[in-house]
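Undergrad: for reference, the sequence and a predicted model appear below.
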Amino acid sequence: RTRTTPEQLAVLEKTFSVNPSPNNRVREQLSRELGMSERSIQIWFQNRRAKVKNIAKRS
């Protein structure tokens, strides 16, 4: 398991705020830009959406 660096996290969070469900092309571009696999980016967005859903459910 690899941890995201603070720089990668900042880019991912910024992208998430604009588009919580990026398409294949956006994920591909992010993977090249951040040096992460497309799959790990896909999973990051999946987990982030689940986190938002979980927080919304609590309140």
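TA: The structure has been received and is ready for your questions. The shown structure was predicted, so the numbers you read here are calculated from the model rather than taken from an experiment.
Undergrad: only C-alpha atoms from now on, for both contacts and neighbour counts.
TA: OK.
Undergrad: element containing residue 20, please.
TA: For residue 20, there is no enclosing helix or strand under DSSP states H and E.
Undergrad: OK, contacts around it?
TA: 45, 49 (Cα atoms under 8 Å, 6 or more residues apart in numbering).
Undergrad: A further structure is provided below for comparison with the first:
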Amino acid sequence: MVKAKRKRANANQLKVLNQVFQHTFFPSTELRIQLGKQLGMSPRTVQIWFQNKRQSWRSKSRA
């Protein structure tokens, strides 16, 4: 069986996710579900995006 390719967020999805990130670093479960439906992503994918974004932000702020 072939492993499914990783899906990357497109420009529109990134725009919305980055706007939400500017308001809150830790979106609620309800907000993650709402974003997932709005963007066509799973809430888990949204959660992982925020985890990665926070880590990236911390790394840049330390440098």
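TA: All right, it came through fine. This structure is a prediction, so every number in the text was calculated from the model and none was measured.
Undergrad: at the geometric centre of the first structure, which residue do we find?
TA: Geometric centre of the first structure, nearest residue: residue 45, 3.5 Å, by Cα atoms, centre = their mean.
Undergrad: for that residue, what are its contacts?
TA: 16, 20, 21.
Undergrad: want to throw the residues you listed into CSV with distance to residue 58 of the first structure?
TA: Listed next are the contacts of residue 45 of the first structure as CSV, based on distance: Cα to Cα, whole Å:
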residue, distance to residue 58 of the first structure
16, 21
20, 20
21, 22
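Undergrad: over in the second structure, see which of these survive.
TA: Shared contacts between this structure and the second structure among those (both residues aligned by TM-score structural alignment, their matches' Cα atoms under 8 Å) comprise 16, 20, 21.
Undergrad: look up how far residue 6 of the first structure lies from the last one.
TA: Yep, that's residue 21 of the first structure we're talking about. Per Cα to Cα, to the nearest Å, residue 21 of the first structure is found 21 Å from residue 6 of the first structure.
Undergrad: okay, the two: which has more neighbours?
TA: residue 21 (16 against 9; other Cα atoms under 10 Å).
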